[in-house]
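Asker: would you be able to build a 3D model of this:
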Amino acid sequence: MGGTLARAMLAAGHTVTVWNRTKGRTDELVAAGALEAQAPSSAVAASPLVVMCTIDKVACETVLQMSEVSGLLTSKTVVNLSTGSSDDARRISEFVEQQGGRYIDGGIMAYPRDIGKPGTTILYSGNEPGFSEHRKVLQSMAGNAVFLGNDAGTASVVYLALYAYYFGAVTAFMEGAALAEKAAVGPEAFRKLSGIVETMLADGLVDITRRLNEGNYSGDQATINVHHAGQTAVREAYIQDGIGYETTKAYMSYLEKAQREGNGDKDIAAMYSAVKTRN
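Answerer: Model (predicted):
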């Protein structure tokens, strides 16, 4: 991913200095016009904006804490696009600020194939002046640069939450496709049909969030009990055809918890309370 980010900045006409701990990993970038740094300190010294993309935030932190690097952070804006926790982000932010620098944490909401496109999103939070100053450079990596506030930990939380939603949906799609295939409806045909559910989902999420905001859980559309009965039929179909159904199990476990909480006659939005606590 780091190389793809660098290529996007190069394509936008920016001067990019690159460093990688593995020898040879920057050769293609240098051939494309990047300047190669022989050490991380050289890369940091080369620009007022330092974009880091490592295996995780701890690896990024390790580099920043090198004595030859930390001493160069004064007046630098560090953008960390590595995966990690909100605690990691806040801790690194504090360290960078102690060195006189500005820290922005980020979450890339895309695969490498979409980097550099105007509709691609990267979430950011942290130092707002730094974000504003370097917005155009950041938008060369992903046109939809979304700033979520001054708390460096916010972007990480929202990033993880959105990917939990995304991969849950991907898994549910695969389970549904496997079931549909038993009826001779292949994955591509099922994907085209899935647009029906996507429309339902968009409408359903609007209704759910409205109900959560209003505290209105009346079961005027379909109660949790009705959802559970319908999902029981879905579960039996999976069992009969010998297909994995982990997302259905998870959904039913939340429905059953909501029923135990006395919310069986309420709208599906009432299941949110069952999701928010683990016990």
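Asker: from here on, just use CA atoms for contacts and neighbour counts.
Answerer: Will do.
Asker: other SSEs contacting the host helix or strand of Leu10?
Answerer: With elements delineated by DSSP states H and E, Leu10 resides in helix 2-11, which encompasses its position. Contacting helix 2-11 under the criterion 3 or more Cα pairs under 8 Å, 6 or more residues apart in numbering; DSSP states H and E are the following elements: helix 27-31, helix 135-141.
Asker: any chance of JSON lines for those, columns mean neighbour count and distance to Ile243?
Answerer: Written out in JSON lines, the entries for the helices and strands packed on helix 2-11 read as follows (neighbours: other Cα atoms under 10 Å; distance: least, Cα to Cα, whole Å):
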{"stretch": "helix 27-31", "mean neighbour count": "14", "distance to Ile243": "44"}
{"stretch": "helix 135-141", "mean neighbour count": "20", "distance to Ile243": "40"}
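Asker: I'd like the ones you listed laid out as CSV, including distance to Thr223.
Answerer: Formatted as CSV, the helices and strands packed on helix 2-11 follow (distance: least, Cα to Cα, whole Å):
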stretch, distance to Thr223
helix 27-31, 56
helix 135-141, 44
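Asker: out of these, flag the one nearest Asn150.
Answerer: helix 135-141 (15.0 Å; Cα to Cα).
Asker: starting at the chain centroid, how far to whichever helix or strand comes after that closest one?
Answerer: Tracing the chain past helix 135-141, the next element assigned as helix or strand by DSSP H and E is strand 144-147. In terms of Cα atoms, centre = their mean, to the nearest Å, the gap separating the centre of strand 144-147 from the centre of its chain is 13 Å.
Asker: with stretch 15-28 instead?
Answerer: Its chain's C-alpha centre and that of stretch 15-28 lie 26 Å apart, by Cα atoms, centre = their mean.
Asker: who touches that stretch?
Answerer: With contact meaning Cα atoms under 8 Å, 6 or more residues apart in numbering, stretch 15-28 is reached by 3, 6, 9-10, 29, 34-40, 43, 46-47.
Asker: return the set of buried residues in whatever helix or strand Leu201 lives in.
Answerer: Here Leu201 sits within helix 187-214, counting by DSSP H and E. Of all the residues in helix 187-214, those buried under the rule 16 or more other Cα atoms under 10 Å are 187, 190, 208, 211.
Asker: show me what contacts the third one?
Answerer: Ile208 makes contact with 268-269 under the criterion Cα under 8 Å, 6+ apart.
Asker: can you give me the end-to-end span of stretch 46-58?
Answerer: Separation of the first and last residues of stretch 46-58 by Cα to Cα, to the nearest Å is 23 Å.
Asker: re earlier: relative to Gly101, which of the helices and strands packed on helix 2-11 is closest?
Answerer: Among these, helix 135-141 comes nearest to Gly101, with 16.9 Å by Cα to Cα.
Asker: following up with a second sequence; could you model it the same way so I can compare the two?
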Amino acid sequence: MNHSPALPPVTVLGLGPMGQALAATFLGAGHPTTVWNRTAGKAADLVARGAVLAGTAAEAVAASPLVVVCVLDYDAVHAVLDPAAGELAGRTLVNLTADTPGRARATAAWAAGLGAGYLDGAIMVPTTVVGGPSALVLYSGPESVYEAHRPTLACLGGTAVHLGADPGRAAAHDVALLDVFWTAMSGIVHAFALASAEDISAADLVPYAKGIGALLPDIMDDFARRIDRGEYAGDGSDLLSAATGMEHIIHTARGHGLDTGVLTAAHAVARRAIDAGRGSDSFALLAETIARTPA
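Answerer: Sure thing, here's the model as predicted:
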């Protein structure tokens, strides 16, 4: 790999599937790339393509003004970076590890105490999309730090969005969006289990399930307007009818001996709003009901 001397070097710490995709993308864009991983063998393909394998995390950090870390969680981030903390002063740490907004803010404060710039980020696509036009990466932290490294980060492809100075904002978006994803995934597998119990194959159910999915974008827009305005009139579809439909599903599933924990919990939230006299309101009201749930 012939690197342009005009392109700044980058270090990537952590070579799981996403870390490897990030390092390969920086390499492909022509950035001199140093890599480190606790299991050195994972770097073999990248080294063959021109990456430099550092012997320690501290050596890897010292090699570049921009250090990107992508590991399992923030415990792993600190396990990697605490021994290399002395090398972080004057560098920028871009943490693309998924974790909580609170831990993102705490890690930003830790980095600032070491004299390092800090950006927190959330990669909202699978590894196969990194570097391509469909990639989406969310960043938060000081705008000046983001702007200083935006040209380098842009090679990760697609759309990069800076969400503001609060270092926890990218992680907040990440957990909220993954809440949508994993709750929906739970509903999908439960629906397939329920259909199977009624001798309906997954393949037979899919076309109709996709039709349900196609309704969701307009529902999201409607709910967002209601929630932001605090206006929840039922307008033809209310919590009472929703709760009744949920009860039918729970009754059928229990009749087949299926686990109903997820939907039972959702139904309990709806019932709490109904018992408070809000049965004629929109399902969107439950965003407020959830916010009032005792810890």
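Asker: let me see the TM-score of these two.
Answerer: Once superposed, the chains reach a TM-score of 0.91 (TM-score structural alignment, normalised by the length of the first structure), with 277 aligned residues with a Cα RMSD of 1.9 Å.
Asker: follow-up on the earlier one: out of the helices and strands packed on helix 2-11 of the first structure, which is closest to Thr199 of the first structure?
Answerer: For these, proximity to Thr199 of the first structure was assessed by Cα to Cα; helix 135-141 is nearest, at 29.8 Å.
Asker: so where is the very next helix or strand once past the helix holding Leu201 of the first structure in the second structure?
Answerer: For helix 187-214 of the first structure, the succeeding helix or strand toward the C-terminus, using DSSP H and E, is helix 224-241. Residues 239-256 of the second structure are matched to helix 224-241 of the first structure when aligned by TM-score structural alignment.
Asker: and if you look at stretch 25-33 of the first structure?
Answerer: Stretch 25-33 of the first structure falls opposite residues 42-50 of the second structure when the two are matched by TM-score structural alignment.
Asker: now Gly107 of the first structure. Nearest residue, chain neighbours left out?
Answerer: Counting by Cα to Cα, 6 or more residues apart in numbering, Leu123 is the residue found nearest to Gly107 of the first structure once chain neighbours are left out, at 5.0 Å.
Asker: how far does the strand or helix carrying the one you found sit from the chain's center?
Answerer: Taking DSSP H and E as the definition, one finds Leu123 of the first structure inside strand 121-126. Computed by Cα atoms, centre = their mean, the chain-centroid distance of strand 121-126 of the first structure equals 10 Å.
Asker: how big is the offset of it relative to the second structure?
Answerer: Plainly put, strand 121-126 of the first structure ends up 1.4 Å away from its match in the second structure on average once the two are laid over each other (mean Cα distance after the TM-score superposition for the first structure).
Asker: pull up the aligned stretch in the second structure for that strand.
Answerer: Under TM-score structural alignment, the match for strand 121-126 of the first structure is residues 136-141.
Asker: which residues make contact with that stretch from outside it?
Answerer: Contact partners of stretch 136-141 of the second structure, identified using Cα under 8 Å, 6+ apart, comprise 118-125, 146, 157-170.
Asker: name the element the alignment partner in the second structure of Phe173 of the first structure belongs to?
Answerer: Residue mapping for Phe173 of the first structure onto the second structure gives Ile188, with TM-score structural alignment as the criterion. Of the helices and strands defined by DSSP H and E, Ile188 of the second structure is found in helix 169-197.
Asker: average distance between that helix and the first structure?
Answerer: Relative to the first structure, helix 169-197 of the second structure is 1.4 Å off (mean Cα distance after the TM-score superposition for the first structure).
Asker: which helices and strands does that helix pack with?
Answerer: Contacting helix 169-197 of the second structure under the criterion 3+ Cα pairs under 8 Å, 6+ apart are the following elements: helix 101-113, strand 117-123, strand 136-140, helix 202-229.
Asker: kindly recompute the last result at 7 Å.
Answerer: For helix 169-197 of the second structure, the contact count by 3 or more Cα pairs under 7 Å, 6 or more residues apart in numbering; DSSP states H and E identifies helix 101-113, strand 117-123, strand 136-140 as packing neighbours.
Asker: comparing those, which comes out most buried?
Answerer: Among these, judged by mean count of other Cα atoms under 10 Å, the one packed with the most neighbours on average is strand 117-123 (a mean of 26).
Asker: quick one: it aligns where in the first structure?
Answerer: Strand 117-123 of the second structure maps onto residues 102-108 of the first structure, going by TM-score structural alignment.
Asker: check the fit of that stretch onto the second structure and give the mean distance.
Answerer: Using mean Cα distance after the TM-score superposition for the first structure, stretch 102-108 of the first structure ends up 1.0 Å from its aligned counterpart in the second structure, as a mean over the superposed pairs.
Asker: what sits against Val80 of the second structure?
Answerer: In this structure, Val80 of the second structure makes contact with Ala57, judged by Cα atoms under 7 Å, 6 or more residues apart in numbering.
Asker: quick one: buried ones out of the contacts of stretch 136-141 of the second structure?
Answerer: Burial by neighbour count, judged by 16+ other Cα under 10 Å, picks out 118-124, 146, 157, 160, 162-163, 165-170 from the contacts of stretch 136-141 of the second structure.
Asker: which of the contacts of stretch 15-28 of the first structure ranks first by neighbour count?
Answerer: The member of these that has the most neighbours, counting by other Cα atoms under 10 Å, is Ala6 with 25 neighbours.
Asker: could you find the counterpart of it in the second structure?
Answerer: With TM-score structural alignment as the criterion, Ala6 of the first structure matches Ala23.
Asker: once you drop chain neighbours, what's closest to its match?
Answerer: With Cα to Cα, 6+ apart as the criterion, Ala23 of the second structure has its nearest non-adjacent residue at 6.1 Å, and that residue is Val12.
Asker: same question, Leu73 of the first structure
Answerer: On the basis of Cα to Cα, 6+ apart, the spatially nearest residue to Leu73 of the first structure that is not a chain neighbour turns out to be Gly101, at 5.2 Å.
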